[in-house]
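J.: sharing a model that was predicted from the sequence below.
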Amino acid sequence: MMNIWHGLLFLLVLVTISEGKLNVLLIVADDLRPSLGCYGYEPLITPNIDLLASQSVVFNRTYAQQAICGPSRASFLTSRRPNTTHVYDQHTYWRKRGGNFTTLPQHFKNNGYVTFSVGKIFHPGAASGKTDDYPYSWSVPPYHPSTQQYKMAKVCPGPDGKLYMNIVCPVDVIAMPEKTLPDLQSTQHALQIMQNVSRFPEQPFFLAVGYHKPHIPLKYPREYLNLYPLDKIHLAPDPLMSNDIRTY
C-alpha cells in the first residue's frame, strides 16, 4: 500500500544556473493529497503536476511530522521533528520555544542567495513570529495576496440568485473582489519576481511559492467545473456501511 503525505505537498524545482549555482523554486500546496494523475488517480485531471512529476523524483512513502499547518511547516522547513521544535499548535514560534534553528531558505540566504517568499510558506501569524520569519529566512518582506482577506466573503451564487459564504464553489473570477483570486495573484507575483531577477544572472535566488488551495474555503474558476460533469462523478464506497442497509 502506498503511504503518501497528504497534509502538504512540496515540489522542489531547480530552475537555472547562476554563476555555477542553481536557482531554486520551492512550490508548496496546502492540503494537496495524492489524488493526482502521477499517482495513478485517473478521475482528476492534473496535467501540469503530472508533467513535472514525469521529469522528477516522485516519493511514494513520505510522512507528515504533524497533522496541522504550523507544526508541519516548522518541521519540514527546519528539518526537525515537532518534539525538537516544540511546536504542536498554530500559535507557537519555534525560535522562541524550541531553538534558534536555521531554516531551509535561511541556509540559502546565508550562502549568498537572495530569498523570496510568496503566499503561504510558513504558517502566518504567531507561528512564524508574526513576520513569516523575516528577516531570518527572507531577503525581502514576504508577499501575501491581498484577496486572501476575502476568503470568507459571500461570493458563492445560490439557486435563489443570492450570494453565500460556501466552503467550496465555482466562481467567475472577473466578478471576484479585485477581479482575481489569491493563488492567481501569487502566481503573477512569482512570475514578476522571476522576470526581475533574470536581469541579474550573477545573483542566485531561492523563490518559495505557497498556494492556499486546495485548502478550504475553496473558490475556483468556473471553467474548471466543465472538466467534471456531474454524471461522471461517483461517490466513493463507504467501507463502514453495510450492503444490507436499505435505501429509499
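T.: Right, received. Where do you want to start?
J.: from now on I want contacts and neighbour counts done on CA atoms only, so please keep to that.
T.: Will do.
J.: now do stretch 138-158: distance to the chain's middle.
T.: 13 Å (Cα atoms, centre = their mean, to the nearest Å).
J.: then stretch 182-198?
T.: On Cα atoms, centre = their mean, the centre of stretch 182-198 falls 15 Å from the chain's centre.
J.: residue nearest the middle of this structure, spatially speaking?
T.: What sits nearest the mean C-alpha location of the chain, by Cα atoms, centre = their mean, is A29, with 2.1 Å.
J.: what is the neighbour count of the nearest residue to L181 once chain neighbours are set aside?
T.: In space, and not counting its chain neighbours, L181 is closest to T147: 6.2 Å by Cα to Cα, 6 or more residues apart in numbering. By the criterion of other Cα atoms under 10 Å, T147 has 17 neighbours.
J.: and here's the other structure:
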Amino acid sequence: MAFSVVFAAAKTTNAQESTPPPQREESRPNVLFIAVDDLAVALGAYGHRIAHTPNLDQLAARGVRFDRAYCQLPLCNPSRASVLTGMRPDHIRVYDLDRHFRDEQPDAFTLPQLFRGHGWSVARVGKLFHYNVPAGIGTNGLDDPGSWDEVFNPKGRDVADESLIFNPTPQRPISAAMSWLAAAGDDGEQTDGLIAGQAIHLMTQPSDKPFFLGVGFFRPHTPYVAPAKYFDLYPLENIQLPVAPIDDSADIPAAAFAHNCQIPNYGLDELTCRKALQAYLACVSFVDAQVGRLLDALETL
C-alpha cells in the first residue's frame, strides 16, 4: 500500500492557502506525520560527529532534507500552530505558549481537518499541537479537538520518575531545565515508547479508508529521560562541548529582548554540561529508535 512520511523537527511554513488532496482512489496514500519536540540538527544526516540516528538518517536519504529551513517564530506553540494551520504566527496571533490559535481564527482549517474532510481516517498520538512539557504529558494540552477522529495521550513511567530528578543541587541549580535520567526498564515503559506502540497499532488495523496519522514524540525536550542503554551510546569522554562565542548575542536585534529575557550564565561546570549533552543525545537516539519502529511497521502494510 502506498504511503507518505512527513517528518517535522524544525517547524516551518509559509503557506497561506491549502490545496485539497487528490481525489483519485489510486492516489490516496496513507500519511504518517511525525513531529519530534526540540530536535536540533543532532543527526548523522546533518553531519553530527557522534549522533547515533540510523533511522532518521535513512529517512533523510530516502526523502527531501531541508538544509535552509527557517523557523518563523522560535517558540513551540506558535511554530506548531503555524505548521498545522498553514498560517503565519502574525495571522493567527499566537506568540506565546498559552494562546490557542482559534482564539483569533475560529474558522481556521487545519492540515488534519483537510484530510479528514476528504475521506481520510485521521488520528493523533502524542504531541502535535502544543503541550507544556512535562506537565502536559498524558493530557490534551492545547489540542484542537475538531482536527481528529481519534486522539491518544499515552503517559509512561518517565512522568512518575520526575520526582527522582527535579530537585536542584549546587552543581545543577536550574532543576527541570537541566534534569536527566538514565532510566531503568525498556523503551515500551516510556511515554514515547508507548506513543510508537499505539501508532503502530492504529496503522495496522484493517480499514477501508486511507489514514492520516499524526505522531508526536516528547523527547528530546527536557527533562532528558531515556532508557539507560541510549546513554551508553555516548561515553562522556567522547562528548565535546560546543564553543560559545563571547559576542554571541551581538547580532540579535534589541526588539528580540523585549519579550525574551537575557539568559544568565548559571556557572555550570564542564562535567555537568557534558552530562547534559550526553543526556540530550541519548534522548535523540531513543526517539530515533521509535521512528524506526514506525517505519518498519509501514513497510509491512
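T.: Noted; the coordinates are in hand. For clarity, every value in this text was computed on a predicted model and none was experimentally measured.
J.: quick revisit: hang on, the residue nearest to L181 of structure 1 in a helix?
T.: Yes - per DSSP: H, G, I helix; E, B strand; the rest coil, T147 of structure 1 lies within a helix segment.
J.: tell me the secondary structure for the equivalent of H130 of structure 2 over in structure 1?
T.: Alignment note: H130 of structure 2 maps to H123 in structure 1; criterion TM-score structural alignment. At H123 of structure 1 the chain is in coil, as set by three-state DSSP.
J.: was I right about H123 of structure 1 contacting D132?
T.: Yes - using Cα atoms under 8 Å, H123 of structure 1 is in contact with D132, at 7.2 Å.
J.: what about the aligned residue in structure 1 for W180 of structure 2, distance to P157 of structure 1?
T.: Aligning on TM-score structural alignment places W180 of structure 2 opposite V168 in structure 1. According to Cα to Cα, to the nearest Å, V168 of structure 1 stands 11 Å off from P157 of structure 1.
J.: related to what we said a few turns ago, and the residue nearest to the centre of structure 1, what's its match in structure 2?
T.: Per TM-score structural alignment, A29 of structure 1 is aligned with V36.
J.: neighbours of the match of H130 of structure 2, how many?
T.: Neighbour tally, H123 of structure 1, other Cα under 10 Å: 24.
J.: OK, contacts around V215 of structure 2?
T.: Contact partners of V215 of structure 2, counting by Cα atoms under 8 Å, 6 or more residues apart in numbering, are L32, F33, I34, A35, R124, V125, G126, K127, L128, I195, A196, A199.
J.: for the strand or helix carrying the second one, which helices and strands make contact with it?
T.: According to DSSP states H and E, F33 of structure 2 maps onto strand 30-36. Based on contacts counted as 3 or more Cα pairs under 8 Å, 6 or more residues apart in numbering; DSSP states H and E, the elements that strand 30-36 of structure 2 packs against are strand 3-8, strand 211-217.
J.: at 10 Å what do you get?
T.: With contacts taken as 3 or more Cα pairs under 10 Å, 6 or more residues apart in numbering; DSSP states H and E, strand 30-36 of structure 2 sits against strand 3-8, strand 121-126, helix 191-203, strand 211-217, helix 270-299.
J.: off-centre distance for it?
T.: Chain-centre distance of strand 30-36 of structure 2: 11 Å, with Cα atoms, centre = their mean.
J.: mean shift of it relative to structure 1?
T.: By mean Cα distance after the TM-score superposition for structure 1, the fitted strand 30-36 of structure 2 averages 0.2 Å away from its aligned residues in structure 1.
J.: for G117 of structure 2, see how far away the equivalent of P214 of structure 1 over in structure 2 is.
T.: For P214 of structure 1, the aligned residue in structure 2 is P220 (criterion: TM-score structural alignment). Relative to G117 of structure 2, P220 of structure 2 is positioned 33 Å away (Cα to Cα).
J.: which of these two has more neighbours?
T.: Per other Cα under 10 Å, whichever of P220 of structure 2 and G117 has more neighbours is P220, with 23 against 13.
J.: quick check, the more buried one in a strand?
T.: No - secondary structure of P220 of structure 2 (three-state DSSP): coil, not part of a strand.
J.: name the nearest residue to it, sequence neighbours excluded.
T.: Distances taken as Cα to Cα, 6+ apart place C283 nearest to P220 of structure 2, at 5.0 Å, with adjacent residues excluded.
J.: you'd agree the one you found is up against R219?
T.: Yes - the criterion here is Cα atoms under 10 Å, and C283 of structure 2 meets it with R219 at 6.0 Å.
J.: what's the overlap in contacts for those two?
T.: L39, V225, A226 (Cα atoms under 10 Å, 6 or more residues apart in numbering).
J.: just the buried residues from the residues you listed, in PyMOL please.
T.: Entered in PyMOL, the line below selects the buried ones among those, by 16 or more other Cα atoms under 10 Å:
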select buried, resi 39+225+226
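J.: contacting residues around N238 of structure 2?
T.: By Cα under 10 Å, 6+ apart, the residues touching N238 of structure 2 are R49, I50, R274, Q278.
J.: among those, name the buried ones.
T.: Of the contacts of N238 of structure 2, these count as buried by 16+ other Cα under 10 Å: R274, Q278.
J.: most widely separated two among the contacts of N238 of structure 2?
T.: R49 and R274 (15.1 Å; Cα to Cα).
J.: translate the residue nearest to L181 of structure 1 into the numbering of structure 2.
T.: Using TM-score structural alignment, T147 of structure 1 sits opposite G156 in structure 2.
J.: okay but the match of W180 of structure 2 is in contact with R222, surely?
T.: No - using Cα under 10 Å, V168 of structure 1 makes no contact with R222, being 11.6 Å away.
J.: matching residues in structure 1 for stretch 54-69 of structure 2?
T.: With TM-score structural alignment as the criterion, stretch 54-69 of structure 2 aligns to 47-62.
J.: measure how far whichever strand or helix holds L77 of structure 1 is from the centre of its chain, please.
T.: Assigned by DSSP H and E, L77 of structure 1 belongs to helix 69-78. On the basis of Cα atoms, centre = their mean, helix 69-78 of structure 1 sits 13 Å off its chain's mean C-alpha point.
J.: that one against structure 2, how far on average?
T.: Mean deviation for helix 69-78 of structure 1: 0.8 Å (mean Cα distance after the TM-score superposition for structure 1).
J.: for that helix, name the packing helices and strands.
T.: strand 8-18, helix 82-85, helix 94-97, helix 104-110.
J.: of these, which is nearest E202 of structure 1?
T.: Per Cα to Cα, nearest to E202 of structure 1 of those: strand 8-18, 5.4 Å.
J.: let me know the angle separating that closest one from strand 205-211.
T.: When axes from the mean of the first three to the mean of the last three Cα atoms, to 10 degrees is applied, the directions of strand 8-18 of structure 1 and strand 205-211 differ by 150 degrees.
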